[in-house]
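**Student:** coords please:
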Amino acid sequence: MNRRAPLTVAIGLTAALALAGCSADSSANSSVDAGKASGAKPELKVTGAYMPQPPVTDLAAGFLIVTNDGGADKLTSVTSDISDNISIHQTVNDRMQEVTSFGIPADGTLDLERGGNHIMFMDLKRKPLQGQKVDVVLHFEKSGPVTVELPVKEPTYNPPKQ
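**Tutor:** Got it, this is the predicted structure:
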């Protein structure tokens, strides 16, 4: 993995997300049904996936919603042929921070959205263009891997709220 000086990475990530049209909303929506048995198998469905066309830099962000109709699970990593350097980030008080996983509560959701938690692609091998699709594999703690297509949208794209 190519390591850069922390300040350079922080500046680059901030610039990329700003150019991609990130908002200042740092909330990540989730819900939990306390009545769901903790041993139930997760039942995951991914919707609303997209990647804003990245700016001139070698960084991009990915957004999606994971809905869970079963027991709790965790998103632990993301892989793709577009980059060997992909991480998941949470946003708290308008600051990004890499995390090792995102919990997906039983009968709840994980929203990866602009201005909030997201997938970060660094050191892109190619710059995806609007209209193309980027294949990613989401890796979960309990569920098997899930392959998702991220349609590349215009930099200012904001999906309708579901």
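
**Student:** only C-alpha atoms for contact and neighbour calcs from this point on.
**Tutor:** Will do.

**Student:** which helix or strand contains Y50?
**Tutor:** Using DSSP states H and E, Y50 maps to strand 44-52.

**Student:** show me what that strand is packed against.
**Tutor:** strand 60-68, strand 146-153 (3 or more C-alpha pairs under 8 Å, 6 or more residues apart in numbering; DSSP states H and E).

**Student:** could you also give me the structure for this next sequence, so I can compare it with the first?
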Amino acid sequence: MTFKTTFAASVAAICFAGAAFAADITVTDSYARVSSKAAKSGAAFMMIENASDSDDRLIAAHSDAAKLVQLHTHKEGENGVMQMLHVEEGFAVAASATHMLQRGGDHVMLMGLTRPLEHGDTVDLTLVFEKAGEVTVTVPVDLERKADHGAMKHSH
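**Tutor:** Alright, predicted model coming up:
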């Protein structure tokens, strides 16, 4: 990629990574990844904020970029090996709280990709909440992002 192309892709990703809103749900800091150009699956990560005074729940997601989209998490198995699991009940997003979808934890899994996802591309992803309804997010594909970028830091 030339500098001009890389710069244009970066500017587009920043613009598309803006917040998405529905009722009192805000989705920010979203990005998607694949492990290689030939990957048949990928994942999306983001920060979900619930500004309402009642709990909500992310119950589903869908995208034209994949044949199957599921909510997944990682859990340590009995033998100490991490396993990725489909979370059918979805993710609780408590009132006046934030829920992070991040690498090594809860995330949106994109399986059976309908096209290759390359750095600088975008994926339209619709998140479905029990109370807030649908929130559509344009998620930039960022293959250079570090695993802890955007992670919430808590100090005591």
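
**Student:** what TM-score do we get after superposing?
**Tutor:** Once superposed, chain against chain, the TM-score is 0.72 (TM-score structural alignment, normalised by the length of the second structure); 121 aligned residues with a C-alpha RMSD of 1.5 Å.

**Student:** give me the range in the second structure that the strand holding Y50 of the first structure lines up against.
**Tutor:** Aligned using TM-score structural alignment, strand 44-52 of the first structure spans residues 25-33 in the second structure.

**Student:** with the first structure superposed, average distance for the matching stretch?
**Tutor:** Its aligned residues in the first structure lie a mean 0.7 Å from stretch 25-33 of the second structure after superposition (mean C-alpha distance after the TM-score superposition for the first structure).

**Student:** which residues touch the residue nearest to A49 of the first structure when sequence neighbours are not counted?
**Tutor:** Distances taken as C-alpha to C-alpha, 6 or more residues apart in numbering place L64 nearest to A49 of the first structure, at 4.0 Å, with adjacent residues excluded. Under the criterion of C-alpha atoms under 8 Å, 6 or more residues apart in numbering, the neighbours of L64 of the first structure are 46-50, 111-113.

**Student:** still touching in the second structure? Go through these.
**Tutor:** Conservation of these in the second structure, assessed by both residues aligned by TM-score structural alignment, their matches' C-alpha atoms under 8 Å: retained contacts are 46-50, 111-113.

**Student:** now the helices for the first structure?
**Tutor:** Remark: helices assigned in the first structure by DSSP state H are 6-19.

**Student:** and for the match of strand 44-52 of the first structure, what's in contact with it?
**Tutor:** With C-alpha under 8 Å, 6+ apart, stretch 25-33 of the second structure has contacts from 17-21, 42-52, 117, 123, 132, 137, 139-143, 150.

**Student:** for burial, what's the neighbour tally of the closest residue to G103 of the first structure other than its chain neighbours?
**Tutor:** For G103 of the first structure, ignoring the flanking residues on the chain, the nearest one in space by C-alpha to C-alpha, 6+ apart is K74 at 4.4 Å. For K74 of the first structure, the count of nearby residues is 18 (other C-alpha atoms under 10 Å).

**Student:** in the second structure, what residue corresponds to K74 of the first structure?
**Tutor:** So, by TM-score structural alignment, K74 of the first structure is matched to R57.

**Student:** doesn't E88 make contact with its match?
**Tutor:** No. Look at R57 of the second structure against E88 with C-alpha atoms under 8 Å: they stay out of range, at 11.5 Å.

**Student:** next, format the helices and strands packed on strand 44-52 of the first structure as TSV and append distance to M122 of the first structure.
**Tutor:** Shown next, in TSV, are those (distance: least, C-alpha to C-alpha, whole Å):
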stretch	distance to M122 of the first structure
strand 60-68	7
strand 146-153	16
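
**Student:** what's the most buried one of those strands?
**Tutor:** Among those, ranked by average contacts under mean count of other C-alpha atoms under 10 Å, first place goes to strand 60-68 (a mean of 22).

**Student:** against the second structure, what's the mean shift for it, could you check?
**Tutor:** Averaged out, strand 60-68 of the first structure is 0.5 Å away (mean C-alpha distance after the TM-score superposition for the first structure).

**Student:** orientation of that strand relative to strand 146-153 in degrees?
**Tutor:** Orientation check (axes from the mean of the first three to the mean of the last three C-alpha atoms, to 10 degrees): strand 60-68 of the first structure against strand 146-153 gives 130 degrees.
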